[in-house]
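J.: Next one to model:
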Amino acid sequence: MGNIDKRNRLNETPFRYRVNKDNTVFLDYEGKHVKILKGKEADKFLRRINDASNETEIQLIMAKITGNFKRGNERNHK
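T.: Alright, predicted model coming up:
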């Protein structure tokens, strides 16, 4: 995973997920709700999370699903 997260942003664990009793998955980025997964999409997500070997891999899965994974070319405008 060395080249994927060059700035080590995923080590800060910005993503969290919650599972509802009807298997609906809620994804949060830095405390803000960003995506809801239901049905087959939620089942696939939970399988991938269960197969992940460490927290960084879990963070990468959530980053790719939400589309909030920064590519390094964004700039802060003042």
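J.: use CA for all of it now, contacts and neighbours both
T.: Will do.
J.: Find the nearest non-adjacent residue to the residue sitting nearest the centre point of the chain, please.
T.: The residue lying closest to the centre of the chain (Cα atoms, centre = their mean) is residue 62, at 1.7 Å. Of all residues beyond its chain neighbours, the one nearest residue 62 is residue 15 (6.7 Å), with distances taken as Cα to Cα, 6 or more residues apart in numbering.
J.: this one as well, want them side by side:
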Amino acid sequence: MSGAPEGFTYRLRKNGDVEVLHHGRPAAVLRGAAAARFLIDVGSGDPQELMARITGNYKHGNERTAKKHPRNRRR
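T.: You can find the predicted model right below:
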């Protein structure tokens, strides 16, 4: 398990909004200046990490601790 974000895509709507999807389900909608900044930034860096940050699904810091929890040991 690499820990890198994956499964994010985005769609540009006709009205200029950007819809961020995670595994095909809507996760966030960016409008106006935020959408414009996103479209500029998505071409310059890692788009998966950028979309993970936008949706709030990014490096919580408890991944290693949760992996060792008894409930998750069988996974």
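J.: My reading is that the residue nearest to the centre of the first structure lies in a strand. Confirm?
T.: No: using DSSP: H, G, I helix; E, B strand; the rest coil, the secondary structure at residue 62 of the first structure is helix, not a strand.
J.: That one and residue 75 of the first structure, how far apart?
T.: 23 Å (Cα to Cα, to the nearest Å).
J.: Could you do residue 22 of the first structure as well?
T.: As judged by Cα to Cα, residue 22 of the first structure and residue 75 of the first structure stand 40 Å apart.
J.: returning to what we had before: got a list of what the residue nearest to residue 62 of the first structure touches?
T.: 27-31, 59, 62-63 (Cα atoms under 8 Å, 6 or more residues apart in numbering).
J.: Over to residue 72 of the first structure?
T.: Not one residue lies near residue 72 of the first structure by Cα under 8 Å, 6+ apart.
J.: And for residue 68 of the first structure?
T.: residue 29.
J.: what about residue 30 of the second structure, distance to residue 1 of the second structure?
T.: From residue 30 of the second structure to residue 1 of the second structure the distance is 30 Å (Cα to Cα).
J.: and if you look at residue 40 of the second structure?
T.: From residue 40 of the second structure to residue 1 of the second structure the distance is 30 Å (Cα to Cα).
J.: More neighbours: those two, which one.
T.: Between residue 40 of the second structure and residue 1, counting by other Cα atoms under 10 Å, residue 40 is the more crowded of the two (10 against 3).
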